[in-house]
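# This is a predicted model, with the sequence first.
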Amino acid sequence: MRTAILTIATVAAVSAAAGSGFIVGRPQHQATEVPRISLVTAAAAQAMDAPIYYQDPDDKPSYSLTPRKTPDGRDYKAVPAGADVSFDEASAPEAMPPAPMDRKIKYYRNPMGLPDTSPTPKKDSMGMNYIPVYEGEDSDDGSVKLSPGKIQRTGVKSEPAAQRVIRTLIRAPGTIQLDERRISVISMRAESWVQKVADVTTGTRVAKGQPLMEIYSPSVASASAEYIATITSKTTGGDGPFGRGSRQRLMNLDVPDAAIVAMEKNRTVPIAIEWSAPRDGIVLERNAVEGMRAQPGDVLFRVADTSVVWAMADVAERDLGVLAVGQAVIVKARGFPNREFAGKIDVIYPQVNRETRTARVRIELSNPDGALLPDMYVDASINTGAPEPVLTIPESAVLDTGTKQAVFVDKGEGRFEPREVKIGRRGDGYVEVRDGLKEGEPVVVSANFLIDAESNLKAALKGFSDAGAHQ
């Protein structure tokens, strides 16, 4: 009797677990038969193959917990519990994977990445197992761990920090201006008349000492006669105080030295004095006309030396901190696109334009052939880089929040550590790292925004798990 009761209890328990529908109270000899036990096992296996959800027949990402049809009348296909329904890189078995003996599970996270955690094993609404998070994987350093498949699909690439010379260029537009120190004006210091003008016009290139015009001035003629009388007098002598005073009077009237020397040599008073070019250059202005009367101060000629010119460049306010007098500059004229003119910063003007937020920088350029003309448009490239190499990483590796900058350091085996860095100069696609990295440490240079998103998700999950632990 005791044996019969145990047999009936066993059959009833197995039947309830498999959902087979056996009724307690059948004859005892039927419950002890081996074929009855095999039928229960088959029923349990059939229950395991029951559909847990339904999927689009074309494998589209459309699912349903109940039977459903497509718009064209086809049935959704049933997905049993034993099928591979994992959305991760590798298929996971239905049974909960055993935890390693030497590692402790902290919590279980949602397999679809939702901000939902559980302190115990659990399944989501689609029957997927929650993923265990071990203590080693959820380290307090904030590192992120990705599977090899995800790293390959997202295109994560790393590059070590290395010493490089950063070549930082500041580009600024500008115009060519004449050197103020190389412009000469020819004007009379006394009332004069223009007797003759040389074959010189505006734009003509002249050499120093080349005749420009002949001038008759009563004041100059009087001073010349006095000087000649002084140097030919036998009583005073030309080297006495009176003779030196007469010569100084001619110099005060701006009589050219060549004309004074000719007077001393010929001992005659010239009717007209020849005025010559004071320097090599180009005639910028000609106002002298034969027979005209020139009043003191009237500009008759203006000559400029163009062998050295200025480039006046407008530099943005944000770039002023890296500029210094003497820095090398390369200037390209729009009229000569295949030619470069080398120069250096001569003056940084101490004023910022309030409308354009730019400051003017004066660049001194050599112009021996006169190719650069006044008011010509140019583009200046100012090299602000230092010749010494510095620790650098690609610009794409930096995640800038506006208040701080960070990078992801590749620790190997799919683990990436976020680290705050202090950056410096930029140039040629690289950025200087002043603090936070060591030479040779690899940083993520591609798809780092995806790792950042994974890091934010991990922080959210950790916050949920900590909140659940305190409840």
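Structure received.

# C-alpha from now on. contacts and neighbour counts both.
OK.

# mind listing the helices for the stretch 151-300 of the chain?
218-232, 241-252, 257-266 (DSSP state H, counting those that start in this stretch).

# Most tightly packed of the ones you listed?
Greatest average neighbour count among these goes to helix 218-232 (a mean of 19), per mean count of other CA atoms under 10 Å.

# Put this next to the first one:
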Amino acid sequence: MTRLLQSPIWLLLPALVLLVACSDLAPNEGAEGETAMEHAAKHADPDYTCPMHTDVREDEPGQCPICGMDLVPVEEAEGASDTAEGPAVELGGRLTQALGVRTEAARREDLRPRVRAPVRLTIPPTQEHRLHARVRGWVRELHVAGEGEPVAAGDPLLTLYSPELVNAQREYLRAQGTGGEAAAAERLRALGVSDEVRRRIARAGEPLSAVPVTAPADGVVTELPVRAGEAVAVDRLLATVADLDPLWALAEVSARDVPVLREGLEAEVVPHQRPWDPWEGTVQRILPEADPDSRTVAVRIPLANGDGALTPGLFGRATIRGPAREGVVTVSRQAVIRTGEAARVIIAHGDGGFSPRSVETGLTADGRIAILEGLEAGERVVTSGHFLLDSEADTGAGGGRMEGADDEGGHAGHGGMH
């Protein structure tokens, strides 16, 4: 008998007795396919943990050594953390005020996005005329003071002397009445002589020693790089005349904002040179190619500039009003907590209880954000103090209570998180 007590098999007797006792259970009392050891584990004492501090584990019920909360079975605490809405947190009335918790009701409304982007003022290409020398020659005289001078179509900008121009005029005069006049006139056009100057040559009956270079359209002289007496070669830029009405405001829109834009949308442009005076316009074109460096898409907004108040080359800021999205559920933007690609809000249950809920967000406009899924109009969400509540819920404290100096029934002396 002494030898039997010393045998290791004596240590297995409690487990064997338990297995024998459980062998009389009906088959439907155990899980299908359950091993004997798994079934025995069900009858052992469960582990207990604190809902607030899940790293605390005890073999029997009691209080948490950290916060004093009653310990609960591990399965209960884990089940509470798996709810669809997340574990709830309860606050006393005075603590709610002390923490600055504020709530609002989600509402259904029309939401119109506003896309803001920097702009640069430019001259439309069709309104800019560059005049190049088509023959070798010399600048005889300048007829405009310099850049910025307004000119009308046909006004002389400068006169150019060139032996080639003199010879072309003589050929034109000799061709008068011979049937070759049209070909000679076309050669003068090819050399940059305007029809008005050609008719002047015909009336004079002799070549001009210096041919005027005239403005092709009404506008402003934006470039005048030559000076009187300067020799010029073929293709030398002589002057640039531009019509400054309208100008283009080219907005550099972030690629993520492009999907909400459409041609014809209203836009407001505030030039940096006149921040007190916004210009109204409409989106004329959304360019089909993005800038690979800035990852932006250019959006063209023509602006009327009849008084010349806007200056090409300067910058400003545009606000484009997108199409309205009707009847969407919205909350204040500060109510949404973003964690990476996910988003959630804190639901206020009205009885001092709060719980986090995952939501799917949409567009943002005027401080409001659309909630596509996860929230109904009328439900109350926390807009201030929600980060503390979210952190509290993240501990897995299903049914936990944060208490301070409560209005009624508060427990003085706790003063911490429960």
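Received, thanks. No experiment lies behind these values; they were computed from the predicted model shown.

# about what we covered before: among the helices of the stretch 151-300 of the first structure, which is nearest V34 of the first structure?
V34 of the first structure lies closest to helix 257-266 among the helices of the stretch 151-300 of the first structure, at 137.9 Å (CA to CA).

# quick one, the closest one and helix 218-232 angle?
40 degrees (axes from the mean of the first three to the mean of the last three CA atoms, to 10 degrees).

# Export the helices of the stretch 151-300 of the first structure to JSON lines and append columns for distance to F301 of the first structure.
Output for these, formatted as JSON lines (distance: least, CA to CA, whole Å):
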{"stretch": "helix 218-232", "distance to F301 of the first structure": "19"}
{"stretch": "helix 241-252", "distance to F301 of the first structure": "19"}
{"stretch": "helix 257-266", "distance to F301 of the first structure": "18"}
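
# right, and these - which one's nearest R189 of the first structure?
helix 241-252 (8.3 Å).

# So which other helices or strands are in contact with the closest one?
Contacts defined by 3 or more CA pairs under 8 Å, 6 or more residues apart in numbering; DSSP states H and E place helix 241-252 of the first structure against helix 218-232.

# And for R107 of the second structure, nearest residue in space, chain neighbours not counted?
In space, R107 of the second structure comes closest to A377 once its chain neighbours are excluded; the distance is 4.7 Å by CA to CA, 6 or more residues apart in numbering.

# err, I451 of the first structure, not the other one
V144 (7.3 Å).

# and what of A4 of the first structure?
Q28 (5.9 Å).

# Map the one you found onto the second structure.
Using TM-score structural alignment, Q28 of the first structure has no partner in the second structure.

# Equivalent analysis for F408 of the first structure, please.
So F408 of the first structure corresponds to I346, using TM-score structural alignment.

# I'd like the distance between that match and Y172 of the second structure.
From I346 of the second structure across to Y172 of the second structure, the span is 88 Å (CA to CA, to the nearest Å).

# Check L160 of the second structure too.
Distance from L160 of the second structure to Y172 of the second structure, by CA to CA: 18 Å.

# Next: W248 of the second structure.
In terms of CA to CA, W248 of the second structure sits 43 Å off from Y172 of the second structure.

# T54 of the second structure now?
102 Å.

# got it, and A185 of the second structure?
Taking CA to CA, one finds A185 of the second structure at 6 Å from Y172 of the second structure.

# downstream neighbour of the longest strand seen in the first structure in the secondary structure list?
Counting residues, the longest strand in the first structure under DSSP state E turns out to be strand 336-352. As assigned by DSSP states H and E, the chain's next helix or strand after strand 336-352 of the first structure is strand 358-366.

# outside of that next one, which residues touch it?
307-317, 320, 329, 341-353 (CA atoms under 8 Å, 6 or more residues apart in numbering).

# could you flag which of the residues you listed are buried?
Neighbour-count burial (16 or more other CA atoms under 10 Å) applied to these gives 307-316, 329, 342-346, 348.

# which residue ranges form the strands in the stretch 1-150 of the second structure?
48-49, 57-58, 72-73, 89-91, 102-105, 107-111, 114-122, 128-132, 137-142, 150-151 (DSSP state E, counting those that start in this stretch).

# As a markdown table, these with mean neighbour count would be great.
As requested, those are arranged in a markdown table below (neighbours: other CA atoms under 10 Å):
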| stretch | mean neighbour count |
| --- | --- |
| strand 48-49 | 26 |
| strand 57-58 | 17 |
| strand 72-73 | 20 |
| strand 89-91 | 23 |
| strand 102-105 | 18 |
| strand 107-111 | 17 |
| strand 114-122 | 20 |
| strand 128-132 | 18 |
| strand 137-142 | 20 |
| strand 150-151 | 18 |
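
# Which one, of those, ends up nearest to A233 of the second structure?
strand 137-142 (6.8 Å).
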